[in-house]
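A.B. asks: just the structure for this:
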Amino acid sequence: MDMNTQTKILEAVLTKPENKTCADCNMKNPKWASITFGTFVCLRCSGMHRQLQVHITKIKSVNLDKWQPEVVELYKYINNYIANSYWEQRLPQGYNKLTIDSSPSEVESFIKDKYVNKRWVNTAMSEDPAKLYYRSRDEFEQYARRLYGSEETIATVNKDDKNQSTDAQKKQNVQIKTQQNQNQNQNSSDRKDQQAINQMSHHSQSNTQLDIGDLINLDAPSKPSHSQSNQNILNFSNQMNQPQQFIQSNNFNQMNQAGIIIKWVTIISQYVFWIEYESVTLKNNMNLLIQQQMMKNQMQQQYQFQQNPQQYSFNQGNMMMMNIPK
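C.D. replies: As a prediction, this is how the structure comes out:
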């Protein structure tokens, strides 16, 4: 069961009059549940339930936690009224239960007396309604009928919720079928396109096969005889009677030749681009090497000057004298 379905069911169960208030303090709109006892409780009481630890009571959020399917099924039938008919059966009339203004110590004392000490439980029953439901569904329904004084089955999911779940499932099935049909149509279209391409390719190959003699005499064709002219006219007439095939074959030959030309132009342009790129890179590397050599020479001159300034000046003067033209 996914979270959306779970939340819808629990929200529908919370709309029942018996579940609109907390099972322990009557605070409105409880959003937590003690799945051990089958009750809905408020945030404050849920915190006190947690202090009792999970071996006594286990708390779940209605909207945030994932519930087991059998627990959700339990809450379709049980409610706070049925649960408290056991836990508060001997609660004195007029007893001051918890309120919004109750202190934390009062909340702790009441919840421990109710669930741990079992101070007000129905002694005629050996187990609480939640355990009775898990042990025997029939006995639980009989107990609930006696409690409500009715022979009708109680506390099932609202019909609107069932209809919503059914509509969502139908919508999902329709989407799945639509997707399958689209995939089938796409596969069929792909197969047809491939068959058409194969037919055109085969027809092109048959039309492009030329004889050696035709290639030799291609530039200077001989004058056809009268019978050959009549035969050529007849062949052309037959081709014109099948205009679609004639146009397709010629168009495909032209497209094939154009595709070859475009392919070679692309290859040549890529090669030219590569040559230009390599030349620019080589030029940049040469400039970088020249700059590095010049910097190296400058550093050597500075080092020589620092070591022996007089000798450096004398060497520089001799170099200048050597460069003077005679």
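
A.B. asks: going forward, measure contacts and count neighbours with C-alpha atoms only.
C.D. replies: Will do.

A.B. asks: assign A33 to helix, strand or coil.
C.D. replies: strand (DSSP: H, G, I helix; E, B strand; the rest coil).

A.B. asks: excluding chain neighbours, give the residue nearest to it in space.
C.D. replies: F40 (4.2 Å; Cα to Cα, 6 or more residues apart in numbering).

A.B. asks: sequence B follows; please return its structure for comparison with A:
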Amino acid sequence: MSKKRLSVVVTRRLPDAVETRLSELFDVTLRTDDAPMTRAELAEAVKSADVLVPTITDTVDAALIGQAGEQLKLIANYGAGVDNIDVATARQRGILVSNTPGALTEDTADMTMALILAVTRRMPEGMSLMQKGDWTGWAPTALLGGRISGRRLGILGMGRIGQAVATRARAFGMQIHYHNRRRLHAETERSFDATYWESLDQMVARMDVISINCPHTPSTFHLMNARRLKLMKPDAVIVNTSRGEVIDENALTRMLRAGEIKGAGLDVYERGTDINPRLRELDNVVLLPHMGSATLEGRIEMGEKVIINIKTFDDGHRPPDQVVPSML
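C.D. replies: Have a look, this model is predicted:
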């Protein structure tokens, strides 16, 4: 007698190759449109599915997990960050949680460098000039940006992505500095010629560019608050390709408007799509719609990790990318 196939509910549209493979392996329910599931739809999903495949747009909190049926045994997140899931409550209910680490590292690091260059070289201002048809020709003093070679880059969060950013930034001639919960091994630190700062305040005050590459956890919420932002040099810039909640967005907006910070490049926002309208008006800010990891290759790799996690679980083993509360 053949084994019953796992019931898997996917909350968003995924690349065709991923959806096809999921359908071959499991009894899968896919989305027909790309809108996020409503709270009611998520509740129905956790009541019926053996495995839920949510994304960062789905809030899988204690209340939702409390509605789950006994059959739900795995939440296989399509994403590296799991701040959208109450991992501790899931664990108490005997539900495993997995994620997709590493799949987005290179793409996010690429976008971090793109934002650093875009802000320091004033690329959006140049593009706007061209699109409006206002360019009258080259001039020696027009749109003068800054050279990034020789500048000090302070990386907040030296995990996979932070280290990938450091590799790229070194190739551009930047000096690497970092703050992390734990200092890197000496050999790894030497490979980046990186300077470790135990005090985030002291690092922030001395950097030309700050890159946010840490996850959103209770301890990192508003890590870059108004007080810490005020420590930045007036000619410094800040970029964020991690989680919007790490920066106090209103405080950042006020300081950018006042010229107390030179510029910012943001791919993520504190309140999702509800972005401070005053932030949108500023010439010294580059805003992107959370596209740091948006490559087809990356999205397929994420899907492959989800499939491996589910398949390994289905075979009676621990998912290779299982997340436990102590990791957060």
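
A.B. asks: what does the TM-score come to for these two?
C.D. replies: Here the TM-score for the pair of chains, by TM-score structural alignment, normalised by the length of the first structure, is 0.26; 130 aligned residues with a Cα RMSD of 6.1 Å.

A.B. asks: so which elements touch the helix or strand where the residue nearest to A33 of the first structure lies?
C.D. replies: Using DSSP states H and E, F40 of the first structure maps to strand 39-41. With contacts taken as 3 or more Cα pairs under 8 Å, 6 or more residues apart in numbering; DSSP states H and E, strand 39-41 of the first structure sits against strand 32-34, helix 80-87.

A.B. asks: switch the cut-off to 10 Å
C.D. replies: strand 32-34, helix 43-51, strand 59-61, helix 80-87 (3 or more Cα pairs under 10 Å, 6 or more residues apart in numbering; DSSP states H and E).

A.B. asks: show me what the helix or strand hosting A168 of the first structure is packed up against.
C.D. replies: If you go by DSSP H and E, A168 of the first structure is part of helix 159-208. Applying 3+ Cα pairs under 10 Å, 6+ apart, one finds that helix 159-208 of the first structure contacts helix 3-14, helix 243-307.

A.B. asks: which one of the ones you listed is the most hemmed in?
C.D. replies: The highest mean neighbour count among these, using mean count of other Cα atoms under 10 Å, belongs to helix 3-14: a mean of 17.

A.B. asks: and the angle for it with helix 159-208?
C.D. replies: Between helix 3-14 of the first structure and helix 159-208, the angle comes out at 160 degrees (axes from the mean of the first three to the mean of the last three Cα atoms, to 10 degrees).

A.B. asks: for the residue nearest to L64 of the second structure when sequence neighbours are not counted, give its distance to G265 of the second structure.
C.D. replies: Leaving aside its chain neighbours, L64 of the second structure sits nearest to A43 (6.2 Å; criterion: Cα to Cα, 6+ apart). To G265 of the second structure, A43 of the second structure is 36 Å away according to Cα to Cα, to the nearest Å.

A.B. asks: likewise for V323 of the second structure?
C.D. replies: From V323 of the second structure to G265 of the second structure the distance is 30 Å (Cα to Cα).

A.B. asks: ok, the two, which is more surrounded?
C.D. replies: G265 (24 against 20; other Cα atoms under 10 Å).

A.B. asks: looking at it, that one is touching V237, isn't it?
C.D. replies: Yes - look at G265 of the second structure against V237 with Cα atoms under 10 Å: they come within range, at 7.9 Å.

A.B. asks: now for those two: what residues contact both?
C.D. replies: 116, 119-120, 211, 284-285 (Cα atoms under 10 Å, 6 or more residues apart in numbering).

A.B. asks: list just the nearest of the residues you listed to L74 of the second structure.
C.D. replies: S211 (33.4 Å; Cα to Cα).

A.B. asks: show me what whichever strand or helix holds that closest one is packed against.
C.D. replies: Under the criterion of DSSP H and E, S211 of the second structure resides in strand 209-212. On a contact count with 3+ Cα pairs under 10 Å, 6+ apart, strand 209-212 of the second structure meets helix 105-120, strand 152-156, helix 160-171, strand 175-179, strand 237-240, strand 263-266.

A.B. asks: kindly recompute the last result at 6 Å.
C.D. replies: strand 152-156, strand 237-240 (3 or more Cα pairs under 6 Å, 6 or more residues apart in numbering; DSSP states H and E).

A.B. asks: for S165 of the first structure, grab the count of nearby residues.
C.D. replies: 16.

A.B. asks: equivalent analysis for the one 3 residues further on, please.
C.D. replies: Counted by other Cα under 10 Å, the residues lying close to A168 of the first structure total 13.

A.B. asks: the one 10 residues further on now?
C.D. replies: Counted with other Cα under 10 Å, the burial measure for T178 of the first structure works out to 12 neighbours.

A.B. asks: what's the answer for R160 of the second structure, then?
C.D. replies: Residues near R160 of the second structure, counting by other Cα under 10 Å: 17.
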